[in-house]
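Student: the following block contains a protein sequence and its predicted model.
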Amino acid sequence: MSRADSYEIEVGGEADGGDRVPDLSPREAFERWLGRLRASKADSTVTSYHYQLKLFIEWCEEEEIDTIGELTGWDIETYETTRRNEGVELLSLNKEFRTLKLFLEYCARVELVAEDLPEKVDPPDVPRDAHVDETRLEHGRAELLLDYYAEHDYGSREHALLALAWYVGARLGGLRGLDLDDYDSADAYLQFIHRPREETPLKNGRDGERAVGLPREVCEVVDAYVADHREEGHDEYGRRPLFTTTVGRMSQNYTRARMYLATEPCLHMSCPHGNDRETCEYVDYTHASKCPSSRSPHQVRTGSITWQLNRGVPVEVVAERVNTSVRVLKRHYDQPTKREELEERRREYVDRLGFGANGDDQS
């Protein structure tokens, strides 16, 4: 995440030097907590926490809660009722109150609030399927898109970006942060390296660092991109990004926009929405996200993970490749349809259902 996109935290003041706990306002306590988190969490995580609790801090100020120590369980209940009456989705409300609980646990630990106050935060239950974004790039569409690029725009930036996103299942930030030297064509692998001081952090910090193998056909695409289409240049830290523009490394927003553009269905079929590609505004990268059928980097990642699992790659291996836990992978990304389960995961066993040692009828 670039500095322009990240939330800059102003850390709250120190104690007065004595034994007394300072009377911090809700905002001061919040800023202090975020400041501590920045040392161990990715910028994207800290920014997410900021936006999830921003409205709560503003509500406290409107209610004239001057110090965080004044906060009571009734205040928390009143705030939840206020948010529910505003029509906030249950999943969003759940995330807000889980973050509020984390914040208040910190406050209780440093004695800013009563020890039992965090226990009074009760995030609303959410149905399991509400946690899953079912919109993903289907493997059939991914294949058609990659076939299109192979025939019509081989080795283009969009071709290489989509190929790596699909075959690796990497996050947007991981792809954007790749340097040319992180790619090894001869040994067919990519390295993902956490470089927070140079504005290319990995979501899970150093725990996200890994080497990921690539199919030879993907290496050939990336080799063609590097040889024929990559803009030579350096970023502001003197590094040579793998994915570049005329001014250096692609920004987060620009990378996201190029993925939307790379997954538009009219590249390989007639527009499903009846538009003419020659005049459609969605073919401009600044509007590609508005196309109902284009897909974000996260949706490509979701489709990739499901596809890798359906191809029989062990769940532990997929989790390592995409840098997530097996538990999170199963809950959020493993989304096979019933037909996919039949065709991909069970086919090898169905084929054994015959007479004879190998499934062949030898009678």
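Tutor: The structure has been received and is ready for your questions.
Student: contacts, neighbours, all on C-alpha from now
Tutor: OK.
Student: what sits up against stretch 126-141?
Tutor: If you take C-alpha atoms under 8 Å, 6 or more residues apart in numbering as the criterion, stretch 126-141 is touched by 90-91, 94, 265, 295, 299-304, 307, 331-333, 335.
Student: here's the one I want to compare it with:
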Amino acid sequence: MRRPNELTPREAWHRYLDGRRTEITDETASTYHYRLKLFVEWCEENEVETVSELTGWILDQYESARSGEGVAATTLHNEMETLQSFVEYLERIEAVDDGLANRVNIPDIPSDERSRETKLEADRALALIRHYRTSEQAGSRNHALLEVAWHTGARLGGIRALDLRDFDAGEQTLEFVHRPETDTPLKNKRKGERIVGIRDGVATALKRYIQSERWDKHDDHGRQPLFSSLQGRASTNTMRAWMYTATFPCNRGPCPHGHEPETCEFRSHTHASKCPSSRAPHHVRTGSITWHQDRGVPREVTSERVNASQNVIDRYYDKATKRERMELRRRPHLEKLEIE
């Protein structure tokens, strides 16, 4: 019988991912796949033939090689965290020496640098939404998508998972349901399931979208996606491109970069992300969570709505500056401290 320490890095990489697929989402698995793929390819280039050859020195050399390629500090931090988890797996199956995982150096970076500073600013988001509501674009897919993303703070995967039946127009709610067996898992699985209330404007936008612009399509499992494409349920990449398009500044006014919409290459589906002012779903989520906090929504309510712990919100998503926190959140409470 072949011993575990005889596995090649590539074989061990595939065994590790295969074993974790039942406990992580496809998106997370894809991230781990890419991070470890870089390590495996480096091992092969440097003639590391079996995992038994891995040492603290080799792991340190890999970190130095990645750092020398100019990757961002946050990227290197995340890659080394994933590598440490992989080495812990190798320890568990007795393919490497115990304690090797402790020799994986994870670069320490300030907590405020661990998340993206880019977000869709509240003033931009609200200006776009007001424009959509009062223009001929009211009820468009762009309009409905931005309304839902901004008011729920949901992840892209959660929005993609929504079915037509998950929108209750009468109660004005959206229900997020974990359905992994039909290709729409939620990041936190059953713990990510929730019902989120929405305001009149959001519900109105969704009703108009459903009546006028939504493609009446079923996905491969016979379900009716809320945000459908001609093929059925839109892919993650398609949904991401839609969000970039929905946040174009030229949707409501002149281009701030001097381009003409008729000739601007960023207006195409494949180049939408290159517009300097368009925003990805994660940036919309970050801006939304900050906005919830700024509007005085209790932290526990925000946590429930966006399906993230209060610690995670504080650490990764709440991007208000110190002055913004004082002006928008604390100054109103100063009245309570008045003596006279």
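Tutor: Thanks, I have it. Bear in mind that the values here come from a model prediction, so they are computed numbers and not experimental data.
Student: picking up where we left off before, of the contacts of stretch 126-141 of structure 1, closest to L24 of structure 1?
Tutor: N94 (26.1 Å; C-alpha to C-alpha).
Student: so stretch 164-175 of structure 1 aligns onto which residues of structure 2?
Tutor: Using TM-score structural alignment, stretch 164-175 of structure 1 corresponds to residues 148-159 of structure 2.
Student: who touches the matching stretch?
Tutor: Residues from elsewhere that reach stretch 148-159 of structure 2 (C-alpha under 8 Å, 6+ apart): 125, 176, 184-187, 196, 198, 202, 236, 239-240, 281-282, 284-289, 305-307.
Student: got the residue ranges for the helices in the stretch 101-250 of structure 1?
Tutor: 139-152, 157-168, 172-176, 216-228 (DSSP state H, counting those that start in this stretch).
Student: now those helices as CSV including mean neighbour count and distance to R277 of structure 1?
Tutor: CSV is the format used below for the helices of the stretch 101-250 of structure 1 (neighbours: other C-alpha atoms under 10 Å; distance: least, C-alpha to C-alpha, whole Å):
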stretch, mean neighbour count, distance to R277 of structure 1
helix 139-152, 15, 15
helix 157-168, 23, 18
helix 172-176, 22, 27
helix 216-228, 18, 25
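Student: turn those helices into CSV, including distance to L242 of structure 1.
Tutor: CSV is the format used below for these (distance: least, C-alpha to C-alpha, whole Å):
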stretch, distance to L242 of structure 1
helix 139-152, 19
helix 157-168, 10
helix 172-176, 8
helix 216-228, 8
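Student: looking at those helices, which is nearest to Q52 of structure 1?
Tutor: Comparison of the helices of the stretch 101-250 of structure 1 against Q52 of structure 1 by C-alpha to C-alpha identifies helix 172-176 as nearest, at 20.9 Å.
Student: now the aligned partner of V48 of structure 2 in structure 1. Nearest residue, chain neighbours left out?
Tutor: Using TM-score structural alignment, the partner of V48 of structure 2 in structure 1 is I65. Once flanking residues are discounted, I65 of structure 1 sits nearest to L71: 7.1 Å by C-alpha to C-alpha, 6 or more residues apart in numbering.
Student: is it true that that neighbour touches V113?
Tutor: Yes - the criterion here is C-alpha atoms under 8 Å, and L71 of structure 1 meets it with V113 at 7.3 Å.
Student: rewinding a little: from the contacts of stretch 148-159 of structure 2, which land in strands?
Tutor: Judged by DSSP state E, the contacts of stretch 148-159 of structure 2 include F176, V196 as members of strands.
Student: just the buried members of the contacts of stretch 148-159 of structure 2?
Tutor: Buried residues within the contacts of stretch 148-159 of structure 2, counting neighbours by 16 or more other C-alpha atoms under 10 Å: 125, 176, 184-187, 196, 198, 202, 239-240, 281-282, 284-289, 305-307.
Student: what's the burial count for the aligned residue in structure 1 for G222 of structure 2?
Tutor: Aligning on TM-score structural alignment places G222 of structure 2 opposite G238 in structure 1. Number of residues near G238 of structure 1 (other C-alpha atoms under 10 Å) recorded here: 10.
Student: equivalent analysis for R98 of structure 1, please.
Tutor: 17.
Student: that one maps to what in structure 2?
Tutor: Aligned counterpart of R98 of structure 1 in structure 2: E81 (TM-score structural alignment).
Student: quick check: which element contains that match?
Tutor: Using DSSP states H and E, E81 of structure 2 sits in helix 73-92.
Student: that helix vs structure 1, average offset?
Tutor: Overlaying structure 1 shows helix 73-92 of structure 2 at a mean distance of 1.0 Å from the equivalent residues (mean C-alpha distance after the TM-score superposition for structure 1).
Student: buried residues in that helix?
Tutor: 73-74, 76-84, 86-91.
Student: which other helices and strands contact that helix?
Tutor: Packing partners of helix 73-92 of structure 2 (3 or more C-alpha pairs under 8 Å, 6 or more residues apart in numbering; DSSP states H and E): helix 9-20, helix 26-45, helix 56-68.
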